[in-house]
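Visitor: I'll drop the sequence and a predicted model, then ask my questions.
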Amino acid sequence: MKASRRAVPDAARPGTVPTMRSTVVALTTALVSTTGLLALLAGRVARRVVTLSARVPDTTLVDVDVAAQTITLSRSADTVLPGRYGLFTTGTQSYIKLGTVLAAGRDTVTRKLLTQIDESDRLDAAAAFSGWYFADPAELHLPFEEVSVSTSLGSCPAWVFPADGGSDVWAVHIHGRGTTRAETLRAVPVFHAAGITSMLTSYRNDADAPRSRGGSSALGATEWRDVDRAIGYARRAGARRIILMGWSMGGAIALQLAAGSAHRDLIVGVILDSPVVDWRRVLTHHADLTRIPRPLTHLALDALTRPWASSLTGAGDPIPWDRLDVLARADELVAPILILHSAADDFVPPAASRALRDRRPDLVTLDEFEGARHTKLWNYDEERWTSDIRDWLSARGLTGDADAGN
């Protein structure tokens, strides 16, 4: 009797089961390793978004001519700009003012010094070009007082520049990410001339304000609460109409307040310089510039919304992208808005500002500059910047006259 021939199933062949198991284990390990690597990379990208770092030098001080009172810097898209600017330095001076461009070569730019530099001064080569211009409130030669705003984290200092004769209209000035209230000093004179009191406030994680848990930026998602307390201070001090003036991330904060402030009934106008309207657009733009793959960018942005990922991302609080997207919340806006933005702004491109104007043409006026860089519109064309704000305030009756607009 012949033995029947039957195929032996693979699973029964000697050595097959261990081979398959080892293959599955290897694939699983590779998948876990790849996923873990992606998570780490996404975490690193996300951490860069919320970490508030020290000011990074972006130009090199090449030479100072003490006799001629000129300074030569390495050439960049910023250092060659016309107008008045500042320069953060180290050495015997920490901040100096710069005037007009006197000469521009292929690699260097020479500008007039507006801060006196003496033979005894020693300045390091590493420097940071700035649009602040004013670094101290006393430089405006206007009366001001230092006040303290109580917040859930502690006291946030602020400067108040009272209007001559008092006013029931206050402008609350909101600075950008990683800077301080000194950034907004440039705007005080135009409001003071219009009879409006200015309040330049700080918020959590500023150099001179309380620190939040972890000390990370929430991109306006929590910072707006501190500014809302500043509006409350202004209300108790006699403000009956509030204008918000926001710069860069300060614009994002102003828009959060315009949509959800406890004092929304007082907000009668919003003025924005180079504002962040939609953070996802801005961060994706920066990721593209540094050649971070889009999938990794999306992973990083998603990780920032997850409380469990905080150890990877460094975020003290989850970032609510939908709430920060004012384009999606445009119907919630009720106060008129003036946006000043530059087509040459490659830090916060103006596309979202244009989109907000297109979605709410009934509220939003956009004046788009050419050539100016991020938050340097005042420096680039002070006359136009000032007249834009002055005319917009006047057209809406937003002046220091308590009876105006009533």
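Guide: Looks like it arrived, so ask away. Because the structure is a prediction, the values reported are computed rather than measured.

Visitor: From here on, just use CA atoms for contacts and neighbour counts.
Guide: OK.

Visitor: Setting the sequence-adjacent residues aside, check what's closest to the most centrally placed residue in the chain.
Guide: Centroid-nearest residue in the chain, with CA atoms, centre = their mean: M249, separated by 3.0 Å. Leaving aside its sequence neighbours, M249 sits nearest to G176 (CA to CA, 6 or more residues apart in numbering; 4.6 Å).

Visitor: gap between that neighbour and Y95?
Guide: 19 Å (CA to CA, to the nearest Å).

Visitor: Give me the more crowded residue out of the two.
Guide: Taking other CA atoms under 10 Å, G176 and Y95 do not tie; G176 has more neighbours (24 against 20).

Visitor: what about the more buried one, distance to R359?
Guide: 25 Å.

Visitor: in what helix or strand does L142 lie?
Guide: Using DSSP states H and E, L142 maps to neither a helix nor a strand.

Visitor: How much space separates it from D164?
Guide: According to CA to CA, L142 and D164 sit 10 Å apart.

Visitor: one more structure, for comparison:
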Amino acid sequence: MRTRAVLGGLVIAAACAGVAAVFARKVLTPAPLPDRGVRVVDLDTAGSAGVQRVWLSGPDTDLDGSYSFIFDVTSRLTQEHAGHARLGPVVARRRVGSQSHVAREVISVDRGSLVPGVRGRITGWWYTDPAELGYPFRKVALPLPDGVGWAWRIEPATDSVQTDASDSRPWAIHVHGRGALPEETLRGVPPFAEAGYTNLVMSYRNDPGVPSGRNGRYGLGLAEWQDVDAAIGWARAQGATSVVLVGWSMGGTIAVLAASRGTHAELVSGLVLDSPALDWPGLLRAQAKLAHLPPVIGDLGRLILSAGLVRGAIPGERATPISHLTPRVLAHATQVPTLIHASAGDTFVPWQGALDFAKARPRTVRLHPSRGEHVKLWNVDPAGWRDETAHFLEEIERTRSV
């Protein structure tokens, strides 16, 4: 009996290790196709004004706020060409059998055909092209450590596209999250442009049109920060007098690491983080739970990544040392004023990491408690997001002028 129990335990342990290895590999690997869990059920009009509504089923369809619906995506690398619609708040709900459907106002359809049966996902993007912001901009080549990337350079409202590149002013560099695209960060540009910042909305490794990361995988910020450091160096060559890094989700991890490890870190004057991933051990446990796995799988995945049993993406290393990505370690390395937009309602990246990070740096970190799902806080309260960020930039400027 004892032998059977031991053998049974070994079988269970081996099975857990196998599941954890698959989980760890998935954490580092870009998904070939973004989520397509939302389905268009119907379209109709309502009211005397004939407001067009779209009926949807699937995840995040009933969230407060206004969102992008990205649909008919055929590949992660071509999703910038997919269908895109802007949807307003929920205006009606209904039950059809066991399914819940919600209706949202269709504000605009910018690309594709929004018809019953198409599938896609609800995102916080809102803008898909910098032209929609109304500021002068141009697309630029961005030298990166492993090749050439690209970025949108967006000028302040008072400038023209022909602005002399040698003009000196503060810059903001916007860094998107894991699996997203630079478009994710466009909604964060206006408070910076209105404050006189030149904005660089950048791509980095594994994005379309950019060299892949080592082994075609993510470094969870531990590799990508080098791309952001290169972008800071490029901005410096264009005349940047200081840089605020704006990071969304994993972009927050990347921004914090670039501000503490980069060769141009002294140019960074502040950080603005939205739904940042600042506690990767806790995040892995949360992701295991979302995948309907025991939290211990997240812990085992952390050990597997840290031991290099699954190859990572950090140049010159096999391992992905998750111990470098805890709130205490990241906060200890962060020396600049930081604003964090975070929500207790974030089910994808628990906000406990942001709370612990802020607690570790109470004098320099301001936490802006918000409502909304992961990287969708702006969509619930865009004015509040903008005003809080603008106030933070004013404080940075006052500090610099003292």
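Guide: Right, received. Where do you want to start? Bear in mind the structure is a predicted one, so any value in this text is a computation, not a measurement.

Visitor: Need the TM-score between these chains.
Guide: Overlay of the two chains. TM-score (TM-score structural alignment, normalised by the length of the second structure): 0.85; 373 aligned residues with a CA RMSD of 2.8 Å.

Visitor: what sits against the residue nearest to M249 of the first structure?
Guide: Contact analysis of G176 of the first structure by CA atoms under 8 Å, 6 or more residues apart in numbering lists E183, G246, W247, S248, M249, G250, G251.

Visitor: what's around L144 of the second structure, how many residues?
Guide: 21.

Visitor: Over to the one 10 residues further on?
Guide: By the other CA under 10 Å criterion, the neighbourhood of I154 of the second structure contains 29 residues.

Visitor: In contact with it, which residues are there?
Guide: When contacts are counted by CA under 8 Å, 6+ apart, I154 of the second structure touches P130, Y135, P136, F137, R138, A193, T198, N199, L200, V201.

Visitor: Now list the buried members of those residues.
Guide: Buried subset of the contacts of I154 of the second structure (neighbour count, 16 or more other CA atoms under 10 Å): P130, Y135, P136, F137, A193, T198, N199, L200, V201.

Visitor: Turn these into a markdown table, including distance to I70 of the second structure.
Guide: Shown next, in a markdown table, are those (distance: CA to CA, whole Å):
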| residue | distance to I70 of the second structure |
| --- | --- |
| P130 | 17 |
| Y135 | 24 |
| P136 | 26 |
| F137 | 24 |
| A193 | 26 |
| T198 | 28 |
| N199 | 25 |
| L200 | 24 |
| V201 | 20 |
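
Visitor: would you list these in TSV and tack on secondary structure and distance to P295 of the second structure?
Guide: Output for those, formatted as TSV (DSSP: H, G, I helix; E, B strand; the rest coil; distance: CA to CA, whole Å):
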residue	secondary structure	distance to P295 of the second structure
P130	helix	40
Y135	coil	46
P136	coil	48
F137	strand	45
A193	helix	42
T198	strand	43
N199	strand	40
L200	strand	38
V201	strand	35
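
Visitor: wouldn't D208 of the first structure be in contact with S155 here?
Guide: No. Applying CA atoms under 8 Å as the test, D208 of the first structure and S155 come out as separate, 9.6 Å apart.

Visitor: Same drill for the two, tell me which one is more crowded.
Guide: Set D208 of the first structure next to S155 and count neighbours by other CA under 10 Å: S155 wins out with 18 against 15.

Visitor: re earlier: contacting residues for the residue nearest to the centre of the first structure?
Guide: Applying CA under 8 Å, 6+ apart, we find M249 of the first structure in contact with H175, G176, R177, L219, G220, P275, V276.

Visitor: Now the fourth one: which helix or strand?
Guide: Just to be clear, that refers to L219 of the first structure. Going by DSSP H and E, L219 of the first structure is not part of any helix or strand.

Visitor: what about the nearest residue in space to A235 of the second structure that is not next to it in sequence, neighbour count?
Guide: Nearest-residue entry for A235 of the second structure: W171, 7.4 Å, with adjacent residues in sequence omitted and distances by CA to CA, 6+ apart. W171 of the second structure has 31 neighbouring residues, counting by other CA under 10 Å.

Visitor: now W171 of the second structure, what's its secondary structure?
Guide: Following DSSP: H, G, I helix; E, B strand; the rest coil, W171 of the second structure is assigned to strand.

Visitor: Could you double-check that it lies in contact with A240?
Guide: Yes. Using CA under 8 Å, W171 of the second structure is in contact with A240, at 5.8 Å.

Visitor: circling back: how about the contacts made by the equivalent of the residue nearest to A235 of the second structure over in the first structure?
Guide: Counting by TM-score structural alignment, W171 of the second structure corresponds to W170 in the first structure. When contacts are counted by CA under 8 Å, 6+ apart, W170 of the first structure touches I196, T197, S198, M199, A234, A239, R240, R241, I242, I243.

Visitor: What is the nearest of those to E368 of the first structure?
Guide: For E368 of the first structure, the nearest member of the contacts of W170 of the first structure is I243. The distance, counting by CA to CA, is 20.7 Å.

Visitor: That closest one against D265, yeah?
Guide: No. Using CA under 8 Å as the test, I243 of the first structure is too far from D265 to be in contact (11.5 Å).

Visitor: Show me the strands in the first structure, by range?
Guide: Secondary structure of the first structure (DSSP state E): strands at 59-65, 70-74, 85-88, 95-104, 108-113, 126-130, 145-151, 154-161, 169-174, 197-201, 241-247, 267-273, 337-342, 364-369.

Visitor: quick check: the last one aligns to which part of the second structure?
Guide: Under the alignment (TM-score structural alignment), strand 364-369 of the first structure falls on residues 365-370 in the second structure.

Visitor: with the first structure superposed, average distance for the matching stretch?
Guide: Compared with the first structure after fitting, stretch 365-370 of the second structure deviates on average by 0.6 Å (mean CA distance after the TM-score superposition for the first structure).

Visitor: what's that stretch in contact with?
Guide: So stretch 365-370 of the second structure is contacted by 337-344, 354-355, 358, 377, 388 (CA under 8 Å, 6+ apart).

Visitor: again, only using 6 Å
Guide: Stretch 365-370 of the second structure is contacted from outside by P337, T338, L339, I340, H341, A342, S343, A358, using CA atoms under 6 Å, 6 or more residues apart in numbering.
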